[in-house]
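[1] below are the sequence and a predicted model; questions follow.
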Amino acid sequence: MILRHITIDAENPYEIGKFWSTVTGWPLGDGDEPGDDEVLVAAPAPVPGMLFIRVPEPKSGKNRVHIDWVPTERTRDEEVDRLLELGATIHEDHRTPEGPGWVTMLDPEQNEFCVERSEAERSA
């Protein structure tokens, strides 16, 4: 079995897809454009893509599933700052003075995701 996509309900699939495309550096699916009801952020194999599908109802509570991200080119804190500039917000800050911990953030449609320390930070 292969995990093909992580599918996420969306109010505006194209706009939230553009946000995640910028965050990850992965392209939008071929032919995806404003107004589409489904928009793919195409990840490099074997990583599953992120598929955003328009739904009529607004988000009403905490996500039952969320994504944990580990930065590869920045520290956790640098990545959090970059994501804030792109339009994410901090939901819960679990960083500790000693360095460990993570930050739970919200994307522009209020979906939760976490940013953990980079591999370099964990190895230090």
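    Here it is on my side, so go on.

[2] going forward, measure contacts between C-alpha atoms and count neighbours the same way
    Will do.

[3] need the helices for this structure, in chain order.
    Using DSSP state H, the helices of the chain run over 13-24, 76-86, 119-123.

[4] of these, which stretch is the most buried?
    helix 13-24 (a mean of 20; mean count of other C-alpha atoms under 10 Å).

[5] give me the angle between it and helix 76-86.
    Orientation check (axes from the mean of the first three to the mean of the last three C-alpha atoms, to 10 degrees): helix 13-24 against helix 76-86 gives 150 degrees.

[6] adding another structure so you can compare the two:
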Amino acid sequence: MRMVAKIGQVTFDCRDGYTLSRFWTQVTGYTEVPDDPNLPEHSQHFIGPDGKHPGLLFINVPDAKTVKNRLHLDLVPDTTRDEEVERLLALGATVYEDHRKEDGTGWVTMLDPEGNEFCVERSEAERGRH
């Protein structure tokens, strides 16, 4: 019998988990658990696809982020990469490093409102994978 472990969630230590959960809800379309909504006074804030696992968990911690993340999310948008970058900028993300190339390949490394890195890749359509 083969034994494996499933990923239940990706956890972010953060200063304001409620605010980050709201940001990432807009980014991913994930939702809270219907019977356990996230409130500003909570110390943990979970969002997932239809409120289920695997998802993202934001835990309030007292210390600020000081170094580059060792783990980050790579987003593949439904729209184009460039349209997604513009949408995320409007939500409060910032561009950290722009790795787009003249031939249309590449990605953009962005920061969420607390400075956590994530990347926006090309969409499946842009990669020719319909």
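    Noted; the coordinates are in hand. Worth saying up front: this structure is predicted, and the values here are computed from it rather than measured.

[7] how about the helices of the first structure, which one is nearest Gly99 of the first structure?
    helix 119-123 (8.6 Å; C-alpha to C-alpha).

[8] quick check: the closest one compared with the second structure, mean distance?
    Once fitted to the second structure, helix 119-123 of the first structure is off its aligned match by 0.3 Å on average (mean C-alpha distance after the TM-score superposition for the first structure).

[9] in the second structure, which residues correspond to that helix?
    Using TM-score structural alignment, helix 119-123 of the first structure lines up with residues 124-128 of the second structure.

[10] contacts for that stretch?
    Val76, Pro77, Asp78, Thr80, His130 (C-alpha atoms under 8 Å, 6 or more residues apart in numbering).

[11] ok so, going back, just put the helices of the first structure in CSV and tack on distance to Asn111 of the first structure.
    Below are the helices of the first structure laid out as CSV (distance: least, C-alpha to C-alpha, whole Å):
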stretch, distance to Asn111 of the first structure
helix 13-24, 10
helix 76-86, 13
helix 119-123, 24
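
[12] returning to that earlier point: chain center to the match of helix 119-123 of the first structure: distance?
    Offset of stretch 124-128 of the second structure from its chain centre (C-alpha atoms, centre = their mean, to the nearest Å): 21 Å.

[13] over to stretch 36-46 of the first structure?
    With C-alpha atoms, centre = their mean, you get 13 Å for stretch 36-46 of the first structure.

[14] show me which residues of that stretch are buried.
    Of the residues in stretch 36-46 of the first structure, Asp37, Glu38, Val39, Leu40, Val41, Ala42, Ala43 count as buried by neighbour count, 16 or more other C-alpha atoms under 10 Å.

[15] ok so, going back, Met50 of the first structure is nearest to which of the helices of the first structure?
    Minimum separation from Met50 of the first structure across those (C-alpha to C-alpha) falls at helix 13-24, 8.1 Å.
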